[in-house]
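Engineer: Sharing a model that was predicted from the sequence below.
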Amino acid sequence: MAVRGSQARRAEIVHLARSSGLASVEELSVQFGVTASTIRRDLGQLTSEGLIARTYGGAIALDPQPESSLRQRALEGYQAKHDIARWAATQVQPGETVLLDAGTTVGAMGEYLCDVAGLTVVTAGLTALEALADADDVRVECIGGTLRHLSQGFVGPIAEASLQRLTFDRAFLGADAVNAELGICEAELEQTRLKEMMIERAGTVYVLAHANKLGGRPFHAWAPIPPGTTLITDDSATDAQTGPFTAAGLSVVRAPRS
């Protein structure tokens, strides 16, 4: 498997380490078609960012953490997230007012919305704010509130009060996991409460989640997903993964790989 670009390669290394636990420098060198020294540089960078832990003999293992930081999640499923974000952005029409949730996948939409005429973007996340900071033709509003440092998103009563004064043509929501029966999974109840309000205030709702998040339940806070919502995932999602969502009344889109 050849992965072009150091960022994409490092994202795949993190994914492999998480799924298998250990991987040697030699194995990674063969798999990615690069030299062992290149892999060692990748491992050094990932170690400095706290994404992996080095072990003896050049093997690596992820340093476990109950909730991943935004920096960690940015490298997980990098290609899939951008495929999803790119397709989601095509749904936005000129002149609309849209909500972008916090998170890396939804935040990645910002770079694909910079040239949409007459667009207003309301966001709860710093990732989207950064992506749209130089988009002079896009009106950007931030709902404010208490910043969750791990997710780089705003929550709490100030954020909820802001939402009560707004409505949206479309809302794009992120998730730590998505379950057809239980809904959107997050680490804390204040996050799921905010998502419920976002759903209530939007005309059309989208949930963005790559295949590894489908069917999971890593935490115990949930926001129900109403029928008619569109789930956007990547093209690696299987029928077995997406079938329960279709049965629950959601539309499922597998974003094509770019």
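Structural biologist: It's in.
Engineer: alpha carbons only for contacts and neighbour counts from here, please
Structural biologist: OK.
Engineer: pretty sure residue 23 contacts residue 60?
Structural biologist: Yes. Contact criterion CA atoms under 8 Å: residue 23 and residue 60 qualify, at 5.6 Å.
Engineer: Looking at the two, which is more packed in?
Structural biologist: residue 60 (24 against 18; other CA atoms under 10 Å).
Engineer: Contact partners for that one?
Structural biologist: Counting by CA atoms under 8 Å, 6 or more residues apart in numbering, residue 60 touches 17, 21-24, 43, 52-54.
Engineer: shared neighbours, residue 23 and residue 60?
Structural biologist: residue 17.
Engineer: Touching the top helix by length along the chain from outside, list them.
Structural biologist: The longest helix of the chain (DSSP state H) is helix 6-20. Applying CA under 8 Å, 6+ apart, the contact partners of helix 6-20 are 3, 23, 28, 32, 42, 46, 51-52, 60-62, 75-79.
Engineer: rerun that using 10 Å as the cut-off
Structural biologist: Residues outside helix 6-20 that contact it (CA atoms under 10 Å, 6 or more residues apart in numbering): 2-3, 21-24, 28, 32, 38-39, 41-43, 45-46, 51-53, 59-64, 72-79.
Engineer: likewise stretch 194-201?
Structural biologist: 99-101, 124, 154-157, 159-160, 163-175, 184, 186, 189-190, 192, 205-206, 222-226, 229.
Engineer: Determine which two of the contacts of residue 60 are furthest apart.
Structural biologist: Across these, no pair lies farther apart than 21 and 43, at 14.2 Å, counting by CA to CA.
Engineer: and these two? which has more neighbours close in?
Structural biologist: residue 43 (23 against 14).
Engineer: before we go on, here's another structure to hold up against the first:
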Amino acid sequence: MATEREKEILNFLGKKSPLTVEELAASLHVSEVTVRRDLTAMERQGLIVRKRGGASLPELGFEPMFNQRQKKNIELKQAIAKYAASMIQEGEVIALDVGTTTAELARELAKRSGITVFTSCIQVASILAKSNLQVYMIGGLIRKSEMSMVGSIAQETILKFNFDRFYLGIAGISQDAGPTDYSIEETEIKRAFIQRSKEVVALVDRTKFGESSLIKVCEAERIDEVITNGGDFGGPHPEAHFRGKITYV
């Protein structure tokens, strides 16, 4: 969760990006040392990109590292994961996407049995490795920044199977752009899972509504349900950006 000063920095960068440390310090009426400390913390969270002598907002194609995103909005992601896990029945065959919220879902499912899980995400497979679940890891080319499998081998493997439900992770969803993500390679894998799944459930924390990234994942109508957070949104309301079924947790 961003501090008040971090929110001010984001607000300034939203008006002009990049800004130097000196410019931010003058605008915030704090020391340059304080600004540098804030920028370091914000970079770890994936909120900004450090530039020489300053910072900027991430571009559409910029993907924060998995471990940066993992700590961001963790309580929101855990609430989504807990609800999603409660809806999965024994005997189902599901697919879990790469992503920090799907990793939280894997932690919930690790307590269960009688479920078959397919995934292209090494983190998810690692979490489930000691569980009582039947876990299939999709092979392919390792995308090292996300520790996930991509490429033609992964796509061809996915298309051989059928899934009851695919739990989709996305970078953002907006009325204009639809569901989007950072990576072309990851999006190809998402589309393969979507093609072979009876249902698609997107796990989208409330901060992602109104956001858009590099590439459109699918038509919004292909998503059967979005699970997100209730409460004070402090930004775009989900129903302004997704017209289908929304479950608030």
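Structural biologist: Received it, and whenever you're ready, just let me know what you need. It should be emphasised that the depicted structure is a prediction, and the values quoted were computed from it without experimental measurement.
Engineer: returning to that earlier point: and the next helix or strand after the longest helix of the first structure, what does it pack onto?
Structural biologist: Note on helix 6-20 of the first structure: by DSSP states H and E, the next helix or strand toward the C-terminus is helix 25-32. Here helix 25-32 of the first structure touches helix 6-20, helix 36-48, going by 3 or more CA pairs under 10 Å, 6 or more residues apart in numbering; DSSP states H and E.
Engineer: hmm, 8 Å instead?
Structural biologist: helix 36-48 (3 or more CA pairs under 8 Å, 6 or more residues apart in numbering; DSSP states H and E).
Engineer: Could you pull out the helices in the first structure for me?
Structural biologist: Counting by DSSP H, the helices of the first structure are 6-20, 25-32, 36-48, 70-75, 78-89, 104-108, 126-131, 157-163, 189-200, 239-247.
Engineer: Quick one: closest of these to residue 115 of the first structure.
Structural biologist: helix 78-89 (10.9 Å).
Engineer: now that closest one and helix 6-20, what's the angle there?
Structural biologist: Using axes from the mean of the first three to the mean of the last three CA atoms, to 10 degrees, the inter-axis angle of helix 78-89 of the first structure relative to helix 6-20 is 110 degrees.
Engineer: What span of the second structure is helix 78-89 of the first structure aligned with?
Structural biologist: Counting by TM-score structural alignment, helix 78-89 of the first structure pairs with residues 74-85 of the second structure.
Engineer: With the first structure overlaid, report how far that stretch is off on average.
Structural biologist: Taking mean CA distance after the TM-score superposition for the first structure, the mean distance separating stretch 74-85 of the second structure from the aligned residues in the first structure is 0.8 Å.
Engineer: in that stretch, what counts as buried?
Structural biologist: 76-85 (16 or more other CA atoms under 10 Å).
Engineer: cool, and stretch 227-241 of the first structure?
Structural biologist: 229-235, 237, 241.
Engineer: before we move on, what about stretch 234-249 of the second structure?
Structural biologist: So stretch 234-249 of the second structure, judged by 16+ other CA under 10 Å, has buried residues 238, 241-242, 246, 248-249.
Engineer: Determine which two of those are furthest apart.
Structural biologist: The widest separation within those (CA to CA) is 17.7 Å, between 241 and 249.
Engineer: if we can go back for a sec, tell me how far the longest helix of the first structure is from the chain's mean position?
Structural biologist: Distance of helix 6-20 of the first structure from the chain centroid (CA atoms, centre = their mean, to the nearest Å) equals 16 Å.
Engineer: Could you check the angle that helix makes with helix 25-32?
Structural biologist: Using the same axes, to 10 degrees: helix 6-20 of the first structure against helix 25-32 is 120 degrees.
Engineer: now helix 6-20 of the first structure and helix 36-48, what's the angle there?
Structural biologist: 70 degrees.
Engineer: In strands, which of the contacts of stretch 194-201 of the first structure fall?
Structural biologist: 99-100, 154-155, 168-173, 184, 186, 205-206, 222-223 (DSSP state E).
Engineer: ok, how many other residues are close to residue 18 of the first structure?
Structural biologist: 19.
Engineer: what's near enough to touch the closest residue to residue 74 of the first structure other than its chain neighbours?
Structural biologist: Excluding the flanking residues, the one nearest residue 74 of the first structure by CA to CA, 6 or more residues apart in numbering is residue 104, at 5.7 Å. Residue 104 of the first structure sits next to 70, 73-74, 81, 127, 174 when contact means CA under 8 Å, 6+ apart.
Engineer: and with 7 Å instead?
Structural biologist: Taking CA atoms under 7 Å, 6 or more residues apart in numbering as the contact definition, residue 104 of the first structure lies against 70, 73-74, 127.
Engineer: Then residue 137 of the second structure?
Structural biologist: 118-120, 125.
Engineer: And for residue 187 of the first structure?
Structural biologist: So residue 187 of the first structure contacts 219-221 (CA under 7 Å, 6+ apart).
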